[in-house]
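1. only the shape, not the letters, is given here:
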């Protein structure tokens, strides 16, 4: 039976340990599962023969908790957890969150803001000059000078602010193994400056061991937004393990040097990491606190791939995992699913066989393997590259093999289907089997918006592609007698989205009979191209200006327009329509979003705009009787009717009564 790694001095003594090699600190609860980064790194080190202890969510108000297990022999590895600590704590509106799925009992506040920096300070208090390596998503996305949404300013590289010795970025298995090997050979941490996938501080740019490019300094990007945009684009373009160069950025008298990215693990290596002896559960010390909610989404799910060449500009994946796809072997995934069928809580359903993007199983094209991904060309948007290899046959074969395993009732795909990529596969077998076997009532996809200009800023395909997908999806459901729906993820207030664009999105939702229960407002996370647009007002790909909705009230209006039927949103929607010059959408026609208030006439079309909507005086209602004139007619808002109409689709059974949660 697999054991958790020790989390206290008492547990080390039970193992007969009176010393250990590495302390792994995490801002999440200790969940020993291969979807938790600190668990992966801990098990990778253990597999290399090192003694590893885990310190999860320590009390950061003093150094006592950090010193409690004693000084590790070789070093400390530190992560804020699976997500950035500021994202974990605050909404896009900068309001404090009330829960945290990565903490026991869903309790918020069990880690500090800017956890990597705070934990690093406590490690230095506890162990002074011990080798300190920071990693995880928070460190990875903040490795350069970066715009910080919560302080609304450019901050220094987190390597500078934490005063760590090294920073590992991306998926850190290769870098961690190499660092540990050299520390075990008594090599000073100050000399470990040539490991790919790491950053270090130096007194000279000449300390870099690789071909390099220097971007504008912290001081320059902090005062000049154009310099920031130029630097951000270079940082993004060079994040390629084949053609990428090292990046140098001066911070005062020191230089942050980011070595080129490490190569992704190959299939055999990825299999080995996925099949390390994880317990696959939260540590039992959390049982009395209600467990750790984050495990519920992944306990009966399988990650079969890494990386994403989708290149959505608002997504951090390209800047962290990278755009090169690697995948596990069929045999490895089958072994994992067979193991899950023996779990006492397993009921026959695998919730997901996915990853960053579920239907990516191989690199986007053969050229990528030799030359890396193209600098100035995205694989899928705004149109697919002619070299794109959209073959789904390997993924389809894997799913068929998994469905045949005894004890399996259903294999679902929930982690995201790239619908534009799927449409490029001229063989329709995968699409057909997706509909027949792998949808749990609702398929979640991400068109994000309906205005093509906004979608271009997002790095997403044009809306016509989504509509083509939706039509084919509906036809297949009808063909196979399925009652399954599409839940489209949508985003408000992305850079490039004007109030007029937000109105068009509301019109599109009204036309398609959709209104989302949850709306994702754009969240400027560190490092992404969209965050660069948000801060600078410049599209770094073209260096052209871009409109950015930053005023909280304007953003609230954009958000409200996507939920125009909600009574509490009416004042904001009314204000937005008037501000956008779209009073024609206040009336009685089916195209209208709002009904007039008592005593007010329906909004007429603005100058030069064709009249929108039917239902004007003299037209007949469904019952054949003439409709009353609009002027002066009081129309009560029927809240229960609005609630019935607010769903994605009319439910016909309890299991389809509510859509799934948003992102």
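-> Structure received. In this text the structure is predicted, and so the values were computed from the model without any measurement.

2. C-alpha only now, for contacts and for neighbours.
-> OK.

3. okay, strands next: where are they in the stretch 301-450 of the chain?
-> Defined through DSSP state E, counting those that start in this stretch, the strands belonging to the stretch 301-450 of the chain, from first to last, are 301-303, 305-306, 326-327, 349-350, 352-354, 410-411, 442-448.

4. cool, and the stretch 101-250 of the chain?
-> In order along the chain, the stretch 101-250 of the chain carries the following strands (DSSP E, counting those that start in this stretch): 132-135, 146-148, 153-155, 166-168, 198-202, 212-215, 246-251.

5. give me the contacts around the fourth one.
-> In this case it means strand 166-168. With Cα atoms under 8 Å, 6 or more residues apart in numbering as the test, strand 166-168 has contacts from 132-136, 139-140, 143, 159, 175-176, 197-201.

6. the structure to be compared is supplied as follows:
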């Protein structure tokens, strides 16, 4: 079969009386393995289930939701690849003008809080049909969570939506097991023991079992310290080896999170990425301009999952987990050969990556038996753990074989290199070949900030690691005779960042001759440690107070300082420097960040003339 059916007529043509499952998504239907909807639907198809796709249904009527009738076993609901609120709004809470996951970049094709809206609509129409929610939006909102757009604590999305089950993390294994149990006739209400899932039961029916008890919904709404404690407990249990059951009371119900589902084994991961994807968007979108999101991934290869870097502002650790799982070399090469057969292939593989491109192995040997460390301990920050194992040899071998394939001109790495990991490798072979073969003019890396206080709040290594990397990078570029650049990702207004810290990073950028084209304001998305800091003003692991830039004015000044060289930012930079007590950096000297404004220059000229006038008057008076 090519694409999975999206209309009733297609289902009839296939001879189905009804689909087994209807997969509902807030994205357009793109049958590519970087889209969660495609993966889950193809995995279910592989196990023999009939799956129909309901992409971006009109939630204002029943029409789309009744398109296929009641599925035999249930609805699987997600908002798409990203949280629907992030898809719709900037960090300034302004409506975005484009949606790359919708045909023609159109906005407004999915609702705010898509998972809740879709699930409630389905339950209105088919109250007895099982509704299972999953994907990033459901995964990150599975507990009571701070919602930036409402500026308040919202309950678990499972209770908010009225769904029957929630799958969190990478959902292949739990979805297949849920499907098997429903197929066998088991009521959805009794499916309460599958790892990687959450369910809710009445408090009076809950039988105490060994579990981590989080502060309740009511407690975290009333007390920010309790919210910080809750966040810490939830983060610490997101490990498939040592993670325990977690519970959280919500009024007369209890949310129960089963321990995480173990990551797929390599053979299983290979199988997932080698399913018969069409590798593009559904042809019905062609007349609407296609789906722009495919452009970045059409000729990219995912080789790993998970990230032990675990930056505090990133949701990967809470969703995918920190454990690294990888595809085999043979599977990656098979996909690359498949890409070269596409009529659109021009000889360039755009990326061989994942959450972090250069992770192919666990960060240390003990993880298989003990899991990753709890208590907020990081593998790479503030300094690399003494047990850290660094090895790029397997990744390097894969890249070499990809470069040697017929029809392949270049192989790039665009999904992010952890420079702090790379710089710990005593063998620079990979580093040298990265510079020589895999950089398309500029390499994007993420130092994020430069002051140790802010970097500690971010869970990032200190800036010395970046400086060491930067020096080697340009050394190898020079040796290769290549004019290549570093593009630093920087974040303004992160918890812990004061105006003085923003001034410090502006001075750092000036000293290092770095001019970032884009700067990202910290965006408090659900499920991250940094968002907990933003809401509570506390570090959840120490419960110490953390400075939070809250006003739009201060955020604008911090952002402007990171692009102090842009003439449009001059007034804000001047205001920021004055507020930070650094007026000495306003002037024409090489050490200054910004020239005075015309008004300041005129005022200075007037002041000088007045001084000269007074001096002349005094001199004349003395002569007399």
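-> Alright, I've got the coordinates. Keep in mind that what you see is a predicted model, and the values were worked out from it rather than measured.

7. drop the TM-score for these two in here.
-> Taking TM-score structural alignment, normalised by the length of structure 2 as the basis, the two superposed chains have a TM-score of 0.95; 609 aligned residues with a Cα RMSD of 1.8 Å.

8. on that earlier part again, list just the nearest of the contacts of strand 166-168 of structure 1 to residue 260 of structure 1.
-> Of all those, residue 197 has the smallest distance to residue 260 of structure 1: 6.0 Å, by Cα to Cα.

9. quick one: closest of the strands of the stretch 101-250 of structure 1 to residue 240 of structure 1.
-> strand 246-251 (10.3 Å).

10. what about that closest one, how far off from structure 2?
-> With mean Cα distance after the TM-score superposition for structure 1, strand 246-251 of structure 1 departs from structure 2 by a mean of 0.3 Å once superposed.

11. quick revisit: mind putting the strands of the stretch 301-450 of structure 1 into TSV with distance to residue 418 of structure 1 and mean neighbour count?
-> TSV is the format used below for the strands of the stretch 301-450 of structure 1 (distance: least, Cα to Cα, whole Å; neighbours: other Cα atoms under 10 Å):
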stretch	distance to residue 418 of structure 1	mean neighbour count
strand 301-303	16	23
strand 305-306	14	24
strand 326-327	16	22
strand 349-350	20	20
strand 352-354	11	23
strand 410-411	18	20
strand 442-448	7	21
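
12. circling back: in JSON lines: the strands of the stretch 101-250 of structure 1, plus distance to residue 382 of structure 1.
-> Putting the strands of the stretch 101-250 of structure 1 into JSON lines (distance: least, Cα to Cα, whole Å) gives the following:
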{"stretch": "strand 132-135", "distance to residue 382 of structure 1": "33"}
{"stretch": "strand 146-148", "distance to residue 382 of structure 1": "27"}
{"stretch": "strand 153-155", "distance to residue 382 of structure 1": "30"}
{"stretch": "strand 166-168", "distance to residue 382 of structure 1": "32"}
{"stretch": "strand 198-202", "distance to residue 382 of structure 1": "33"}
{"stretch": "strand 212-215", "distance to residue 382 of structure 1": "28"}
{"stretch": "strand 246-251", "distance to residue 382 of structure 1": "28"}
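
13. just to revisit the earlier point, which of the contacts of strand 166-168 of structure 1 lies closest to residue 410 of structure 1?
-> Here the nearest of the contacts of strand 166-168 of structure 1 to residue 410 of structure 1, counting by Cα to Cα, is residue 136; it sits at 33.1 Å.

14. what count of nearby residues applies to the closest one?
-> In terms of burial, residue 136 of structure 1 registers 28 neighbours under the definition other Cα atoms under 10 Å.

15. which position in structure 2 aligns with it?
-> Using TM-score structural alignment, the equivalent of residue 136 of structure 1 in structure 2 is residue 135.

16. related to what we said a few turns ago, in CSV, list the strands of the stretch 101-250 of structure 1 along with distance to residue 439 of structure 1 and mean neighbour count.
-> Below are those laid out as CSV (distance: least, Cα to Cα, whole Å; neighbours: other Cα under 10 Å):
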stretch, distance to residue 439 of structure 1, mean neighbour count
strand 132-135, 35, 27
strand 146-148, 38, 23
strand 153-155, 43, 18
strand 166-168, 37, 26
strand 198-202, 40, 25
strand 212-215, 46, 18
strand 246-251, 43, 24
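
17. is residue 532 of structure 2 located within a strand, as I assumed?
-> No - judged by DSSP: H, G, I helix; E, B strand; the rest coil, residue 532 of structure 2 forms no part of a strand; its state is helix.

18. quick check: the gap between it and residue 523 of structure 2.
-> 12 Å (Cα to Cα, to the nearest Å).
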